[in-house]
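Chemist: Give me the fold of what follows.
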Amino acid sequence: MNKLVVGLLVVVMLLLGAVMYLLGNRHGAIESNARDTPTAVASEGGEVRPAEADVKPQATDLRQAVRVGIDGPHADACRGVGSVANLPANDTLSVREGPNAKARRIDSLKDDAPVYICDQSADGKWIGIVYQANGYLPTDDKCRAEENVGSVRPYEGPCLTGWVSAKYVVPRGQDSDEPYVPEPAASSRYIFDAEGFGSSEVVAANYLYLKGDRRAKEEGGTVVDRGKRTCNSTGQGGEKAWVCRTTYTYEK
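Modeler: Model (predicted):
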């Protein structure tokens, strides 16, 4: 009988030891998770802001590509050349990933640094620029800022891009004491080639414009230029004796 009692006591003690071991591991895991989880930090103004680990993804969300072609398909990719101006003494101009003071700073420019003025924010307070790291602009349009791009699109050239405060940029040839006031952005313009066939030049031209107008409307645009029409005889009989072609331009 004594041996049986002793055996039961040993089993009970082993079970209690196992339970205590499991509880100790669970408590340690909870403390470890609490240490790894970012906590809120009180700002100077009394507001609660996320810890630094939570702030970084927000900065990434503010990134915005600099666009070219905002003045339409017949204008240069960028609006012109400007210079950094009106900076406080010994200060530099921050270049950011997006048109927002909270966007990540990616570079800085000195006073008088030349830049291509290419894009602007909706409120006109930020300018999207194209520039070179050496502080100069190429004389051979290496940055591809003066070519026609056909429609509004993100800049894809070899030079650097970013966003700067509009009050520290002035167009070349303008008094540096006057901050840059952007012109209203042009509507986005698009082009496409259209053609029409017919038994005569008149029929082919009418069919051409019918197709072109319909396509522009289907794409949600308003025709601004039907282009210069060219018509030629196809040398074939029947309804395809003539073909007319043109380049449509529409905006939306």
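Chemist: Could you use CA atoms for every contact and neighbour count after this?
Modeler: Will do.
Chemist: Which stretches in the stretch 1-150 of the chain count as strands?
Modeler: 41-42, 48-49, 67-68, 80-84, 93-96, 105-109, 114-120, 126-131 (DSSP state E, counting those that start in this stretch).
Chemist: So which residue is smack in the middle of this protein?
Modeler: Ala65 (2.5 Å; C-alpha atoms, centre = their mean).
Chemist: which residues does it contact?
Modeler: 97-98, 154-155, 162 (C-alpha atoms under 8 Å, 6 or more residues apart in numbering).
Chemist: Closest one of those residues to Tyr168?
Modeler: Gly162 (14.0 Å; C-alpha to C-alpha).
Chemist: Which other helices and strands does the helix or strand encompassing the closest one contact?
Modeler: For Gly162, the element it lies in under DSSP states H and E is strand 160-165. Other elements packing on strand 160-165 under the criterion 3 or more C-alpha pairs under 8 Å, 6 or more residues apart in numbering; DSSP states H and E are strand 93-96, strand 126-131.
Chemist: want to put them side by side, so please do this one too:
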Amino acid sequence: MIAALLPFHGVLAQERLGQPIMPVTVPPTDGIAANCLGGVVTGLKPGGDGFLAVRAGPGTNHRMLDRLHSGNDVRICDRRGDWLGIVYGKGYCNDVDRASERARSYAGPCRSGWVHGRWIEVAEAG
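Modeler: Now for the predicted structure:
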């Protein structure tokens, strides 16, 4: 009986609830300079799936949480190899820029997760 419940605890429970198992880390900032870069989903293959999978962790072995499409805006806050930890959602997710002396795990209100960096173009600083 206990063994049957184990998959619903800890890491697997987070994935089942649609939360990243590896939270996106927002770097420290003074609240003036942006600490997460702006980016946009781009370069998806026209004959492909038509979406970029947002995953619970950095890798294809992690569960898909959401789908993004060409032109969707994201904030890039974290990186693990070729994988980017992003924050995204309707409107501008500027809560990632609030002053913080320490790095912190992103907890909302926007969504967060991991995408392969091949499909994200970093926005030019204006």
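Chemist: nearest to Glu195 of structure 1, of the strands of the stretch 1-150 of structure 1?
Modeler: Comparing the strands of the stretch 1-150 of structure 1 by C-alpha to C-alpha, strand 67-68 comes nearest, at 28.7 Å.
Chemist: quick one on the thing from earlier: what's the angle from the strand holding Gly162 of structure 1 to strand 126-131?
Modeler: Per axes from the mean of the first three to the mean of the last three C-alpha atoms, to 10 degrees, the angle that strand 160-165 of structure 1 makes with strand 126-131 is 150 degrees.
Chemist: mean deviation of strand 160-165 of structure 1 from structure 2?
Modeler: On superposition with structure 2, the mean distance recorded for strand 160-165 of structure 1 (mean C-alpha distance after the TM-score superposition for structure 1) is 0.3 Å.
Chemist: contacting residues for Asp119 of structure 1?
Modeler: Applying C-alpha under 8 Å, 6+ apart, the residues near Asp119 of structure 1 are 66-68, 70, 78-79, 127-129.
Chemist: Repeat that for Thr29 of structure 2.
Modeler: With C-alpha under 8 Å, 6+ apart, Thr29 of structure 2 has these contacts: 35, 97-102.
Chemist: quick one on the thing from earlier: would you format the strands of the stretch 1-150 of structure 1 as JSON lines with distance to Thr249 of structure 1 included?
Modeler: As requested, the strands of the stretch 1-150 of structure 1 are exported to JSON lines (distance: least, C-alpha to C-alpha, whole Å):
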{"stretch": "strand 41-42", "distance to Thr249 of structure 1": "54"}
{"stretch": "strand 48-49", "distance to Thr249 of structure 1": "49"}
{"stretch": "strand 67-68", "distance to Thr249 of structure 1": "17"}
{"stretch": "strand 80-84", "distance to Thr249 of structure 1": "23"}
{"stretch": "strand 93-96", "distance to Thr249 of structure 1": "34"}
{"stretch": "strand 105-109", "distance to Thr249 of structure 1": "37"}
{"stretch": "strand 114-120", "distance to Thr249 of structure 1": "21"}
{"stretch": "strand 126-131", "distance to Thr249 of structure 1": "25"}
